[in-house]
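Visitor: the following comprises the amino acid sequence and a computationally predicted model.
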Amino acid sequence: MNPSQSKTALVVGAGIAGASVCYALSKQNIKTILLEQESSAAEKASGNPIGVVYPFLTKHKTLESEFSLLAYQYFLELWESLDLGKRVPHVDGIHFLLDSTSAYDRYSHSLHSHHIPETLACLSKEPNSNLDALLFPKGKAVSPVFLTKELIRIANPMEHYNSKLISWEVNEENGNLICHTEKEILYVDYLFLAQGYQFVMDPKLQWIPMKQVRGQIVRIPSSIFQNQFSILYGDYLTAEIGGERVLGASFDEFHLEEETRQKETFDLWNGLQTKLPNLLPNWKEIEIQNFGTRVSFRTQSQDRHPVVGKLPNHSLLDTSVKYQNLFRKNAKTFQIPYYETVGILNGLGSRGLTHALLAAEILVCDLLSQKLEISDTIKKALKPDRFLLRKWKRDELT
């Protein structure tokens, strides 16, 4: 019997991150419990009616762009192998507008520097504006709710809703984890923390520099616009799914109220009109105050990149080891201690749909010591360790 089959994992958070972890664990035949404090999956940031899937690219290769492109390709592979298109509402095709010289320079060069085939991305014209664009023919507008729930259905974890993780600790006798929820105590072998901005309630995570970001979208009846592909231009207008399109999204990291702001609806609408005036002949006749809206909160790390890896044990850090002394004779090296069976997947920001599946695969393989054909430098760039190392070099660890 595979030794993994006798192990149990607890995944906290039933958004796209947690669902992706559940799927990665299911491939390892690990018994999984999914814990969510809401009444069902995908009720928070993953609950928007439509989201977009496409990679983050830079003019020259960076670790971030390499990871994003790999994640995009991995998403497309799973989309085909799991036949997700049959169960997840979606529309293929994204035009990313190149509406400035610098944007054209960046993205046209990115195709060559990243060796991207035309089947994944190519230069094109956006038909409504006749502007230069980067076309992602397999990029997708998808329903995040359906995608999240379909991954959970495939993974088939035990689902515990309306229950919050209160605290967790390591059993010093056997190394297992004792997890206290609102309803029960769970004894597990692995713990995966993928609970988005709810991480602030866990004192073992509070050292990680992440914060909530508020985003507001506008829900537009499908009949108003006729664009067949989603259009990205700083903001975005999706293709039609389920009788509506989504215009989004505002961004606010300082004022986090849940109420809708009518000004943001008007700002998004005016921005769309300015960028794509040919989409409508009669902009002023539309009563945009009657459109539906949705506010959600995503989690963003200090450097805006995902946080993926084994969780460092901040309380066991040896802060007497100083970076300034590193090159002295017989200097002690800085070692990061870990909770060996606890992992974190967070800080996905606005790219959770694109990045979550590969990030989850990296995380699960890391905790299970499984080989994954991705460069160590890319995996290292995602680890939460990076924040400790930066603080250590600035002598800010306490």
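Guide: Cool, got the structure.
Visitor: for the rest of this, base every contact and every neighbour count on C-alpha atoms.
Guide: Noted.
Visitor: can you pull out the helices in the stretch 1-150 of the chain?
Guide: 16-27, 63-81, 101-113, 144-155 (DSSP state H, counting those that start in this stretch).
Visitor: from those, which stretch is densest packed?
Guide: helix 16-27 (a mean of 27; mean count of other Cα atoms under 10 Å).
Visitor: element containing the residue nearest to the spatial centre of the chain?
Guide: Among the residues of the chain, the one closest to the centroid is Gly352, at 2.2 Å (Cα atoms, centre = their mean). In this structure, Gly352 sits in helix 352-367 according to DSSP states H and E.
Visitor: presented hereafter is structure B, for comparison with structure A:
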Amino acid sequence: MALEPAQIHWQAQVPFATEFGDSYFSQQDGLSETRYNFLQHNQLGQRFAELKSNDKLVFRIAESGFGSGLNFLATLQLWQQNWAGQAPSAELHFISFEKFPLRFSDLQKVHHVFPDVAEQAAFLQAHYPPLLPGWHDLYLPQANVRLSVWFGDIQDGFKECDPSAKVDAWFLDGFAPSKNPEMWQPALFQNIARLSHAQTTFATFTSAGIVRRGLQDVGFAVHKGKGFGRKREMCFGQMAQLRQYSDKAPWFSRPSSVPRVQTALVVGAGMAGAAVAHTLAQQGIKVTVLDQADDIASQASGNLAGTLHPLITVDWNLRSRWYWAGYQATLRRLQPWLATGQVKGDLSGLIQLAQADGKLQHHWQQTLQRLAVPVSVAQWLASSEVQEKLAMPECPAGLFYPQSGWIYPRSLVETCLAHANIEVLCQQRVASWRYLDEAWQVDTQRGRFRADALIFASASLDNDINQTLQTPMRPVKGQVTHLSAEQVQTPLPLAVTHAGYASPTATGGYVAGATFEAPDMGTELSHAGHEHNLHQAQQNLAHWLKADAITEQPLQAGRIAFRPTTPDHLPVVGAVPDWGFVQHSYLQQSHTKAIFHYPAQHYQPHLYVSNGHGARGLLSVFLAADIIAAQLFNHALPLAQSLYHASHPARFAIRSWRAGKG
């Protein structure tokens, strides 16, 4: 499960992979080799220049070995030179696969050899992902560049690629076929062809017969060229005979392209709705946000503090990977806003206590070891170390997350909704909606609204909406307890989670919570709820509260909200299917046919949902917004294919049918 970092040794200024006995680049001039083999023979200079005069929105490059990132650095430099003095009108999306990623210290050492790309190397070093398996997305907004790196076996990475995100140019790198035969297999070439289009080009440093024949067999025209330096030959070419490949999960296939959206309606002014609204507004869409309450952030988004940390499990399961992608998406948004004070909170650390349960402590330690979790993500703290960080005696051991902490959700909602392209209207309960004359018409008790796209992010209490959308939401009541500084014995410097959580707040006080009370739908604060929250805090942080904070009667300060939860504890995100089509094309058909017999999914035009974020909304709402934006603008998905399927709105119906229960 854990990644195996590259083991390298140096000969002069050239790194060699110990396992493969091969160098990462030419011993003569690695940067010139990259420019000659990959940039020149894919004609990138010319093709980048042509983007200025055509309407192509994304230029996508994929490579078969990230290594030190030298190919990416050279490509990024050429991209920046192409757009010098002007904002890029297209996006560069660079995809790479790496089974044995370099440790950060090795990466720095390699980059030091190439001062010509020092500016680009500084970006990569600043954003280099932790060595955890799966996709990692890095963004350079000012250059309109996205780098997607897969850490793990390339064949597993290919399975997780968005099949609709076709590649324009391939860099077939990696170690020589004679030294790395495991990679240069027929499946590699088949997947390259599957992700290509009719104008896709490739270039590779090698002219080995297995590579030439493999590319020819899947439809590429292959040409030989003079090799770089001492190498006699290299290969390059273009797709000549494009073949059709069937979708492995047609019921989850992406929406087909539809007319470009200029306006959108978002129903819901909590974190989910605000994240979607801001993401679309950033793309130039005029957004109207409708909410039935008197004010924004009326449910859990109105709590005084919400905690944020990744979900790390010993098997790095589907939920862990989904929320890791969400964690990365959230940090990208929050870190700049926290730095400027637009959002209130603190992401300088969070402690997850293991309480006095020795079994749980062993499990967490085993998880860190098995996954080889980098200390930049999570680290184990003994009881004495936790006590030192919290300046508080008698604390149990636990996990410390250095880039995690607490956020004031309302400040996040306000920052998102303050965008100039967003208008917010409260006291607008949706009564009906329909698609009419290529636009969505929404009626509320106060008026009628029209827009090209409609997104529901209305949480769990809009039962009529959720039933119509077929989103299985279950509202779970949560009560939190508000505490003043005077009720605290020892100030809490960091957010702490245990069976519940305790956190500082933006007001100078603290919050403890939260209860999980289903199916109770009462809205009155209860003594029992406060006692539960304070008892949990006292059990785990014995010296945090004063004695009378627990015995004081009556306890009045607190808040109740309802979390929208789903049966599998993942949100429901993306384009809403045409449920009549789902019924006819899948649920009424045998579930045992060959995959190619089933048609691709059909969707209601530009109708989307972002719901079911439960208690982990801070981890998920921005990734959900990115998924919706990718579908709406026909961009590459911001997460692995299996994770996209895992949060698809049709997944519950499809799972039941595929299991023979439909």
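Guide: On my side now, so go ahead. Here the structure is a predicted model, which means the values were calculated and not measured.
Visitor: work out the TM-score between the chains.
Guide: Overlay of the two chains. TM-score (TM-score structural alignment, normalised by the length of the first structure): 0.90; 395 aligned residues with a Cα RMSD of 2.8 Å.
Visitor: what residues are up against the residue nearest to the centre of the first structure?
Guide: The neighbourhood of Gly352 of the first structure, defined by Cα atoms under 8 Å, 6 or more residues apart in numbering, consists of Ile16, Ala17.
Visitor: map it across to the second structure for me.
Guide: Following TM-score structural alignment, the counterpart assigned to Gly352 of the first structure within the second structure is Gly617.
Visitor: one more: Tyr233 of the first structure?
Guide: Per TM-score structural alignment, Tyr233 of the first structure is aligned with His498.
Visitor: the helix holding Gly352 of the first structure: average distance to aligned residues in the second structure?
Guide: When the second structure is superposed, helix 352-367 of the first structure averages 1.4 Å from its matched positions, counting by mean Cα distance after the TM-score superposition for the first structure.
Visitor: sort out which residues of that helix are buried, please.
Guide: Residues 352-367 are the ones in helix 352-367 of the first structure that count as buried (16 or more other Cα atoms under 10 Å).
Visitor: can you check stretch 106-125 of the second structure too?
Guide: Asp106, Leu107, Gln108, Val110, His111, Val117, Gln120, Ala121, Leu124.
Visitor: restricted to strands, list those.
Guide: Among these, none falls in strands (DSSP state E).
Visitor: which one of these is nearest Thr507 of the second structure?
Guide: Of all those, Thr507 of the second structure sits closest to Leu124, with 37.2 Å by Cα to Cα.
Visitor: how much space separates the closest one from Gly349 of the second structure?
Guide: Leu124 of the second structure sits 24 Å away from Gly349 of the second structure, taking Cα to Cα, to the nearest Å as the criterion.
Visitor: what's the neighbour count on Lys322 of the first structure?
Guide: As a burial measure, Lys322 of the first structure scores 17 neighbours (other Cα atoms under 10 Å).
Visitor: residues contacting the closest residue to Val170 of the first structure other than its chain neighbours?
Guide: In space, and not counting its chain neighbours, Val170 of the first structure is closest to Leu177: 4.6 Å by Cα to Cα, 6 or more residues apart in numbering. By Cα under 8 Å, 6+ apart, the residues touching Leu177 of the first structure are Trp168, Glu169, Val170, Asn171, Tyr187, Val188, Asp189, Tyr190, Leu191.
Visitor: cool, Val213 of the first structure as well?
Guide: The neighbours of Val213 of the first structure, taking Cα under 8 Å, 6+ apart as the test, are Phe251, Asp252, Glu253, Phe254, Leu256, Phe297, Arg298, Thr299, Gln300.
Visitor: that one maps to what in the second structure?
Guide: So Val213 of the first structure corresponds to Val476, using TM-score structural alignment.
Visitor: helix or strand for the counterpart of the residue nearest to Val170 of the first structure in the second structure, which one?
Guide: In the second structure, the residue paired with Leu177 of the first structure is Trp440, using TM-score structural alignment. Here Trp440 of the second structure, judged by DSSP H and E, is contained in strand 439-444.
Visitor: same question, His530 of the second structure
Guide: Using DSSP H and E, His530 of the second structure sits within helix 527-540.
Visitor: counting contacts, what elements does the helix or strand following that helix pack onto?
Guide: With elements assigned by DSSP H and E, the helix or strand that comes after helix 527-540 of the second structure is helix 547-551. Counting contacts by 3 or more Cα pairs under 8 Å, 6 or more residues apart in numbering; DSSP states H and E, helix 547-551 of the second structure packs against helix 527-540.
Visitor: flag every buried residue along stretch 386-405 of the second structure.
Guide: Quick answer for stretch 386-405 of the second structure (16+ other Cα under 10 Å): 386-387, 390, 392-393, 395-405.
Visitor: for the residues you listed, work out which two are farthest apart.
Guide: Pro393 and Gln403 (24.0 Å).
Visitor: and the helix holding Gly352 of the first structure, how far out from the chain middle?
Guide: Taking Cα atoms, centre = their mean, to the nearest Å, the mean C-alpha location of helix 352-367 of the first structure is offset from the chain mean by 9 Å.
Visitor: between that helix and helix 63-81, how many degrees?
Guide: Angle, helix 352-367 of the first structure to helix 63-81, by axes from the mean of the first three to the mean of the last three Cα atoms, to 10 degrees: 100 degrees.
Visitor: roughly how far does the aligned partner of Ser369 of the first structure in the second structure sit from Val58 of the second structure?
Guide: Aligned by TM-score structural alignment, Ser369 of the first structure pairs with Asn634 of the second structure. From Asn634 of the second structure across to Val58 of the second structure, the span is 10 Å (Cα to Cα).
Visitor: report the contact partners of the closest residue to Leu541 of the second structure other than its chain neighbours.
Guide: Leaving aside its chain neighbours, Leu541 of the second structure sits nearest to Cys395 (6.1 Å; criterion: Cα to Cα, 6+ apart). Contact analysis of Cys395 of the second structure by Cα under 8 Å, 6+ apart lists Gln355, Ser383, Ser384, Val386, Gln387, Asn540, Leu541, Ala542.
Visitor: top of the residues you listed by neighbour count?
Guide: In the contacts of Cys395 of the second structure, the most neighbours by other Cα under 10 Å go to Leu541, 25 neighbours.
Visitor: which residue in the first structure aligns with that one?
Guide: When the first structure is aligned by TM-score structural alignment, the residue opposite Leu541 of the second structure is Leu276.
Visitor: tell me how far that match lies from Ile286 of the first structure.
Guide: According to Cα to Cα, Leu276 of the first structure and Ile286 of the first structure sit 15 Å apart.
Visitor: how far off centre is the strand holding Trp440 of the second structure?
Guide: Between the centre of strand 439-444 of the second structure and the centre of its chain there are 31 Å (Cα atoms, centre = their mean).
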